[in-house]
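# Structure for the following, please:
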Amino acid sequence: MKDIAIAGAGGLGREVLVLLHQINEVTPQWNILGFYDDDPALQQTQINGFPCLGSLTDLSQVNRELHVAVAVGYPAVKKQLVTSLQHNSCLFFPALVHPSAQPKPYQYIELAEGTLVFQGAVLTTNIRLGKHVLVYLNCTVGHDAVLENFVSLMPGVNLGGNTNLGEGAFLGANATVLQGLQIGSHTKIGAGSVVSNSIPDNCTAVGVPAKIIKHHDV
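Next up, the predicted model:
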């Protein structure tokens, strides 16, 4: 069994805890130590039966081998946290996939470090998920899709085949991207939106069909 801790003790952190339990029920492999979080109210408390072990700074200074699940949904915050931790050679970021979504060799799916795939997700074939991608509950990802580093899909997102999501893209719950389209890096798609044309970098788009309502810096 490998020691693992969860970075972030909010709602997503508790759902990652459930994911780890679900993985262990099928193949015991993770010794869950607890959480790290910067919220002082959580320090030295029990969260769903597991302790908050310290702050994220404490985590960055761990001096023994430890696997870390980064439970942060917003891409920019997630990237900042990972950057602060990855200098520590003692820390490792495993890909964690719910047993129901575990890809088979014949699917030709690539999973990079830190990727989280939750219960109910469906990934078809020839898909590449970059580092620290979040595929939340009940998402579907079609053939030949590419999700670059730090992409986050909220629950119920549907991606058609041959879609490409740039680094740090964020898709709100139940958003749909039609086949063959691109979502730019650091672009946000609102919940329930339907993307029927490619969307460029660094903007926010909402609606059916999705329209750009704002351009923003990274």
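# C-alpha only now, for contacts and for neighbours.
Noted.
# Return the residues in contact with the spatially most central residue of the chain.
By CA atoms, centre = their mean, the mean C-alpha position of the chain lies nearest to residue 134, the distance being 1.8 Å. Taking CA atoms under 8 Å, 6 or more residues apart in numbering as the contact definition, residue 134 lies against 73, 115-117, 150-154.
# Let's compare: structure for the following, please.
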Amino acid sequence: MSKDIIIIGGEGNGGVIASAIIDMKNNYGYDYNLTGYLNDFEKVGTKLHEYPVLGGTKDIESFARKGYYFIWAVHMIGKGEKRRKLYYDLNIPEDRLISIIHPKSFVAFNVEIGKGVFVMANSYIGPGTKLGKGTLVMANCVVGHNDDIGELCHLSAGCNVSSYIKIGNASDIGLGAAVLEKRTIGDYSVVGANSLLTKDIGDREIYVGTPAKLHRKIDKYEQN
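I've put the predicted structure just below:
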């Protein structure tokens, strides 16, 4: 059955997800139709990567009633708490969230995939791992076995997350970063680009460097 898909977001992650959907339809036979975007910062009819802005986030309910599917593409680095609040404020019907798993990725047979997950081409997800709803795994990522990754996380291109890792909700792993095995990362935290995380980190913390050290705490005022 054909699925008409709307991306919630815009350029950036939205464009990456759009390119995966188009590739899956054109080259792998998926019955997906990318129809456009919902975006609060662009005028209706504006083209983003050749696809129109169809409305704003206030229009989610009306498009859901018409049978459209959605995928979340909103990402603000270091503002995980804000994006998680926005996600729940929008009341996206979970039965209308579609997961996009590119066929050139490897996802083990027993990975638990939440609603609205995105996995880009050339990424590896090991056995026994859980991906929480709305989590985005970008190109060329390695996610080891028996990991527990929370909802609305963002794993940037080329990152390497080892095994028996627990990542809380709406946390970010930066470009090319590596997380050693059996580490825990709290909610709303960030591991900076090209960093090597060798220790557990708490909620709302930014770690950078090799080995990664606490750069600063994320204050709640930053979420406004």
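# Give me the TM-score for these two chains.
Comparison of the two superposed chains (TM-score structural alignment, normalised by the length of the first structure) gives a TM-score of 0.90, and 214 aligned residues with a CA RMSD of 1.8 Å.
# sorry, back to before: so which of the contacts of residue 134 of the first structure are in strands?
116-117, 152-153 (DSSP state E).
# on that earlier part again, what do we get in the second structure for the residue nearest to the centre of the first structure?
Residue pairing (TM-score structural alignment): residue 134 of the first structure is matched to residue 136 of the second structure.
# Run a quick neighbour tally on residue 29 of the first structure.
Neighbour count for residue 29 of the first structure, taken as other CA atoms under 10 Å: 15.
# if I look at it, how far off is residue 63 of the first structure?
To residue 63 of the first structure, residue 29 of the first structure is 21 Å away according to CA to CA, to the nearest Å.
# cool, residue 44 of the first structure as well?
Taken as CA to CA, the span from residue 44 of the first structure to residue 63 of the first structure is 20 Å.
# now swap in residue 70 of the first structure and tell me
Residue 70 of the first structure is 18 Å from residue 63 of the first structure, by CA to CA.
# out of the two, which sits in the more crowded spot?
The residue with more neighbours, out of residue 70 of the first structure and residue 63, is residue 70; 26 against 11, by other CA under 10 Å.
# before we move on, back to that, any chance of the contacts of residue 134 of the first structure in CSV, plus distance to residue 176 of the first structure and neighbour count?
What follows is the contacts of residue 134 of the first structure, written out as CSV (distance: CA to CA, whole Å; neighbours: other CA atoms under 10 Å):
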residue, distance to residue 176 of the first structure, neighbour count
73, 18, 20
115, 21, 24
116, 20, 25
117, 18, 28
150, 19, 29
151, 15, 30
152, 13, 29
153, 10, 30
154, 11, 22
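# and which of those is nearest to residue 80 of the first structure?
Nearest to residue 80 of the first structure among the contacts of residue 134 of the first structure: residue 150, at 10.4 Å, using CA to CA.
# could you measure the counterpart of that closest one in the second structure against residue 114 of the second structure, distance?
In the second structure, the residue equivalent to residue 150 of the first structure is residue 152, according to TM-score structural alignment. Note on residue 152 of the second structure: its distance to residue 114 of the second structure, by CA to CA, is 10 Å.
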